[in-house]
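>>> Model the structure of this input:
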Amino acid sequence: MRTFAPTAVVAPPFHPRASPYEPVLARASVRWAARHGLAADPDAAQRLRRANAAELAARAAPDANPTGLQLLSDLITWLFALDDVCDEDGIGADPGRISPLVSVLMQVLDQLGEPAGAPATDRPPLATALADICGRIRRQGRPGALLRFAASLHHYLFALVWEAGNREQGRVPTVAEYVQMRRHTGAVLPSFALTDLAGGGLPHSRHRVDPKLARLNTVAADLVCWCNDLFSYDKERDQDNHNLAAVIAHQTGQDPVNALADAVTAFNDGLALYLRLQAEVLADAPPPVVRLVAARRHWIRGTYDWSMNSSRYQ
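Got it, this is the predicted structure:
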């Protein structure tokens, strides 16, 4: 895929940028992960370092303030750690094993950053680290951002159980079902929430309910997830069917090469749609909407650039 994607996928026509704080972010996120027990052994620590969450955060939010950017980098680190637990420990294919962990993590979210009733030692490291993230959001004094983050991460956790059920049953979802659920399994929406918090917050709700802006947000999330699918396909195609190319192949009966080409076409068409929606949304848009649209552009381009070199897909 590494030789195919760069030549077939249309590079997002946005200027690539990255925050100058990336080296500081990287060191701080490594220390944060170690402090919360997310890197329990040398192999886990090495996987997290190689994933380079700080680079993705720096590219996705180049103009964010350092505090907000560190929060985003730590969230991405947490997501990579949870993904590794699901893969390495096999719980991502067993609903009965992942459900207890999801329950504990949902309890943390339900507490909305308040101190947990149970001692921290009674919680798994992923729950302790998530409680830290929620608490830091709460201390920024933006309750709307905290509620939005918690709601979108709830959807992500539910989607992990959906994936585990599919894997246990050997079930391949339809393309339409996969596209809908992929927006949640990719954890892009909670990442958007922290990106917007770091960039000054969301537009007023009257703007957020505008169908064109809502559609643009969804298309941006799709593009981030599909970019991930395209660059990870070569590594994961014999291990997991939760990939846009894999579900296209299953539904249409195509061979992997043609299905992958169709997935690339879906990405390229989605990018063209995003550009049209962007032009419509930005016509006479107020500054908060302009900031949101810029943030989505950075995520799309940042994911593409990070994916091109990420050791996570090698």
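>>> alpha carbons only for contacts and neighbour counts from here, please
Fine.
>>> What sits closest to residue 258 if chain neighbours are left out?
Nearest in space to residue 258, with sequence neighbours left out and distances taken as CA to CA, 6 or more residues apart in numbering, is residue 249 at 7.9 Å.
>>> ok, now which ones touch the one you found?
By CA atoms under 8 Å, 6 or more residues apart in numbering, residue 249 lies in contact with 255-256, 258-260.
>>> Distance of it relative to residue 232?
Residue 249 sits 16 Å away from residue 232, going by CA to CA, to the nearest Å.
>>> how close does the residue nearest to residue 258 sit to residue 256?
Using CA to CA, residue 249 is found at 6 Å from residue 256.
>>> now residue 159
Look at residue 159 and residue 256: by CA to CA, they are 25 Å apart.
>>> can you check residue 35 too?
42 Å.
>>> Could you check which of those two is surrounded by more residues?
A direct count of neighbours by other CA atoms under 10 Å for residue 35 and residue 256 places residue 256 higher, at 16 against 12.
>>> my guess is the more buried one contacts residue 247, does it?
No. With contact defined as CA atoms under 8 Å, residue 256 does not count as touching residue 247 (10.2 Å).
>>> please give me the structure for this one as well, since I'd like to look at both together:
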Amino acid sequence: MSSAIYCPLPSALNPNGAEAQAASLGWARRHELLPTEALYTRLEKIQLGTLGARFFPDASADALRIATDWLVLFFLTDDLSERPEVHPIDTALLLGRQVNVLRGTEPSQRDVPMGSAFEDLRLRMTSMFSEAWFARFADKVADLFAGFAWEAINRKNRFVPHADLYLEARKTTIGLSPLIELADADRARPAGTAARMRPDVARLEGQACSLVGMANDLFTYARELDEGDYHNLVLVLMREKKIGAAQAEELVVGMHNERMRQWFQLAERLRHDDPDEGTRRFVTALGHLLRGHLDWAYENGRYQVSPTLPPKVAVAREEGSSG
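Modelled structure (predicted):
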């Protein structure tokens, strides 16, 4: 049996998750984001309200609803970018127009219904958060959508990136960066720009993106192998090292766990010793994103967790002991 995915961070849950889930489903229906009732049922099964509640356990009810609505758009655009019948140039143009709407351009008729949802999100975000914060959020969404387009072009050309290139790109395509901005927005003492540019804090943020990307790839590689989509670290290593799925899975679990130990050591030092309260709270917020993704992935209906992975995430501080 494969080693456990190591995560020494505690679970947390916002009590407003169920309300956010219902509100976001209603929001998706009002904007007619999906063409069939079956797709709304599928969206409900993903439990994005629970994901938002695990990501943002301390967020206000209004901020949690905004975050959950963004998660709806994230998953829908991710799925759209992976549709083989859509040419990658068309994907890139569509996603680029949504970024423009997010930045203030009026949506056109060809962007209905998605454009109206992005416009609504922009209006609500700018009424709640600062202009400088929103500009950072929009920039992170633009980077994410550029990553989606890169993956779509690779699929069209049957190009499989090597591991180093994939790992660097995965920091963006996993989609954690916009969520990090949301985690740093709805707090009385957000981490300042200068604090987040410090090498140790920036390293912690980048490593968090890598860790969620690795864990996500472990949860999804069996499905992506069936679909012929090689944007997955397990599948990249299978091809690059000419090894089987179980061996590649074990390698990725080991990479994840070693990086998690490094992340946790640095995070604990900053949480306990850094003189800036905003920085300490930011580090805690990153931990909620890491742990929340793992908890949700084992619970939701989107991912089929590999049968060789353990049914529980290891939560002990020392590997080999049970949580």
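>>> which position in the second structure aligns with the residue nearest to residue 258 of the first structure?
In the second structure, the residue equivalent to residue 249 of the first structure is residue 238, according to TM-score structural alignment.
>>> once the two are aligned, what's the mean deviation for the host helix or strand of that match against the first structure?
Using DSSP states H and E, the element containing residue 238 of the second structure is helix 233-241. For helix 233-241 of the second structure, the mean deviation from the first structure after alignment is 1.2 Å (mean CA distance after the TM-score superposition for the first structure).
>>> Restricted to buried residues, select the contacts of residue 249 of the first structure in ChimeraX.
Only the buried entries of the contacts of residue 249 of the first structure go into this ChimeraX selection, using 16 or more other CA atoms under 10 Å:
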select :256,259,260
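>>> out of the contacts of residue 249 of the first structure, which are inside helices?
Among the contacts of residue 249 of the first structure, DSSP state H puts 256, 258-260 in helices.
>>> nearest to residue 62 of the first structure, of these?
Taking CA to CA as the measure, residue 62 of the first structure sits nearest to residue 260 out of those, at 31.0 Å.
>>> what sits against the closest one?
Residues counted as contacts of residue 260 of the first structure (CA under 8 Å, 6+ apart) are 230, 245-246, 249.
>>> Could you check how far the counterpart of it in the second structure is from residue 40 of the second structure?
Aligned counterpart of residue 260 of the first structure in the second structure: residue 249 (TM-score structural alignment). Distance of residue 249 of the second structure to residue 40 of the second structure, computed by CA to CA: 32 Å.
>>> again with residue 233 of the second structure
Distance from residue 233 of the second structure to residue 40 of the second structure, by CA to CA: 30 Å.
>>> Between the two, which is the more surrounded one?
The residue with more neighbours, out of residue 233 of the second structure and residue 40, is residue 233; 27 against 17, by other CA under 10 Å.
>>> show me the residues around that one that make contact.
Contact analysis of residue 233 of the second structure by CA under 8 Å, 6+ apart lists 163, 166-167, 214, 217, 252.
>>> from the residues you listed, which is closest to residue 12 of the second structure?
residue 214 (21.2 Å).
>>> in which helix or strand would I find that closest one?
helix 199-227.
>>> Would you mark the buried spots in that helix?
Buried positions in helix 199-227 of the second structure, judged by neighbour count with 16+ other CA under 10 Å: 201, 204-222.
>>> Equivalent analysis for stretch 58-65 of the second structure, please.
Those would be 58-59, 61, 63-65, for stretch 58-65 of the second structure by 16+ other CA under 10 Å.
>>> How about stretch 242-258 of the first structure?
Quick answer for stretch 242-258 of the first structure (16+ other CA under 10 Å): 242-250, 256.
>>> Just tell me the aligned range of stretch 63-72 of the first structure in the second structure.
Stretch 63-72 of the first structure corresponds to residues 58-67 in the second structure, going by TM-score structural alignment.
>>> Which residue ranges of the stretch 51-200 of the second structure form helices?
Listed in chain order, the helices of the stretch 51-200 of the second structure (DSSP state H, counting those that start in this stretch) span 61-81, 88-102, 114-128, 131-157, 163-173, 176-183, 193-197, 199-227.
>>> so which of those is the most packed in?
Comparing these by mean neighbour count (mean count of other CA atoms under 10 Å), helix 176-183 comes out on top with a mean of 22.
>>> re the thing from before, is it possible to export the buried residues of stretch 58-65 of the second structure to a markdown table including distance to residue 174 of the second structure?
Shown next, in a markdown table, are the buried residues of stretch 58-65 of the second structure (distance: CA to CA, whole Å):
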| residue | distance to residue 174 of the second structure |
| --- | --- |
| 58 | 23 |
| 59 | 22 |
| 61 | 25 |
| 63 | 22 |
| 64 | 20 |
| 65 | 21 |
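>>> Just give me the closest of those residues to residue 176 of the second structure.
Distances from residue 176 of the second structure to those, taken by CA to CA, are shortest for residue 64, at 15.8 Å.
>>> Identify the residues contacting that closest one.
By CA under 8 Å, 6+ apart, the residues touching residue 64 of the second structure are 16-17, 20, 52-53, 56.
>>> Recalculate using a threshold of 7 Å.
Shown in contact with residue 64 of the second structure (CA atoms under 7 Å, 6 or more residues apart in numbering): 20, 52.
>>> ditto for the one 4 residues further on
Contacts of residue 68 of the second structure were listed using CA under 7 Å, 6+ apart, and they are 20, 24, 48-49, 52.
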